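K.L.:
The sequence and its predicted three-dimensional model are supplied below.
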Amino acid sequence: MNINELDEKYEAFKSSQHFPEKELDQKFIKKNRQLNDLKSIMDNMLCNILFLKYFFILARPDDECSQMAKNYVILVDGKEVTLNVNQSPQFYDKENYLKWLHGEILK
């Protein structure tokens, strides 16, 4: 899978119903640094998992509940690709995220 195909999937996800909308009022979270950091990590993980779930083929669909952030397995061009979503860059940083994902796919 080339970087252009990943870009198309990324853009399709951001415009799909599966893309989580950000909450508008986050005053309390922004004032609390630890909560803000946790929310950022959770948002990133959520976007990653939803993107992978809806825009890629799960390698082991019968075992979906065993898919974990540190061991998420998808099929790309007939090959199993294991991703550690915990190590991904911020999903909203499109360029870095797609570079990371493309690099993981090519391993």
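P.N.:
Everything's here; your move.

K.L.:
CA atoms for contacts and neighbours, from now on please.
P.N.:
Will do.

K.L.:
tell me what the lengthiest helix in the chain is packed against?
P.N.:
In the chain, with assignment by DSSP state H, the single longest helix is helix 33-55. Applying 3 or more CA pairs under 8 Å, 6 or more residues apart in numbering; DSSP states H and E, one finds that helix 33-55 contacts helix 3-14, helix 27-31.

K.L.:
okay, now the one to match up with it:
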Amino acid sequence: MDYKKLEELYDAFVEHKCFSEIEQQAEKILQDQDLDEQNRKTGNWVYNYRFWNNYLITPRGLLTQTENRFSVEVDSKIIDLNSTEAPNFRDKDRYLAWLHQAINK
């Protein structure tokens, strides 16, 4: 999948009418001062899960999606993404560069 298509999907997600609810949920976790870095990634997982699940194709079958492995299908290939490696979702340029590289390995 090319970078331009990922950027279009990202922009559509951020502009969706339900995004503010997702953002509130994620930011509440991300801004908790008592969380360590590993637990803070849970806030990023909220963004990742909703974006990947709704804007990318997920393979059919009995795959279990977790923050350490989320499978998507691109060009008939199943690709496992690791959310714990993802930069902050709201850093669009870094996030899309990471996702583009992860999808096109």
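P.N.:
That came in fine, so what should we check first? Small disclaimer: the values here were computed from a predicted structure and weren't measured.

K.L.:
What does the TM-score come to for these two?
P.N.:
With the length set by TM-score structural alignment, normalised by the length of the second structure, the two chains reach a TM-score of 0.81; 100 aligned residues with a CA RMSD of 2.4 Å.

K.L.:
Residues touching the longest helix of the first structure, excluding its own?
P.N.:
9-10, 13, 18-20, 29-30, 58, 69, 74, 85-86, 90-92 (CA atoms under 8 Å, 6 or more residues apart in numbering).

K.L.:
repeat for stretch 79-99 of the second structure
P.N.:
By CA under 8 Å, 6+ apart, stretch 79-99 of the second structure touches 3, 6-7, 38, 41, 44-45, 47-48, 67-73, 102-103.

K.L.:
Buried ones among the residues you listed?
P.N.:
6-7, 41, 44-45, 47-48, 67, 70-72, 103 (16 or more other CA atoms under 10 Å).

K.L.:
Please dump the residues you listed into TSV; it should also carry distance to Ser20 of the second structure for every row.
P.N.:
Listed next are these as TSV, based on distance: CA to CA, whole Å:
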residue	distance to Ser20 of the second structure
Leu6	20
Glu7	19
Lys41	19
Asn44	15
Trp45	16
Tyr47	11
Asn48	15
Glu67	22
Phe70	23
Ser71	25
Val72	24
Ile103	26
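
K.L.:
how far away is the counterpart of Pro87 of the second structure in the first structure from His102 of the first structure?
P.N.:
Under the alignment (TM-score structural alignment), Pro87 of the second structure pairs with Pro89 of the first structure. Per CA to CA, to the nearest Å, Pro89 of the first structure is found 12 Å from His102 of the first structure.

K.L.:
Could you do Gln26 of the first structure as well?
P.N.:
33 Å.

K.L.:
Settle it for me: which of the two has more neighbours?
P.N.:
His102 (17 against 10; other CA atoms under 10 Å).

K.L.:
wait, is that one part of a strand?
P.N.:
No. Counting by DSSP: H, G, I helix; E, B strand; the rest coil, His102 of the first structure falls outside a strand, being helix.

K.L.:
Show me what it aligns to in the second structure.
P.N.:
In the second structure, His102 of the first structure lands on His100 (TM-score structural alignment).
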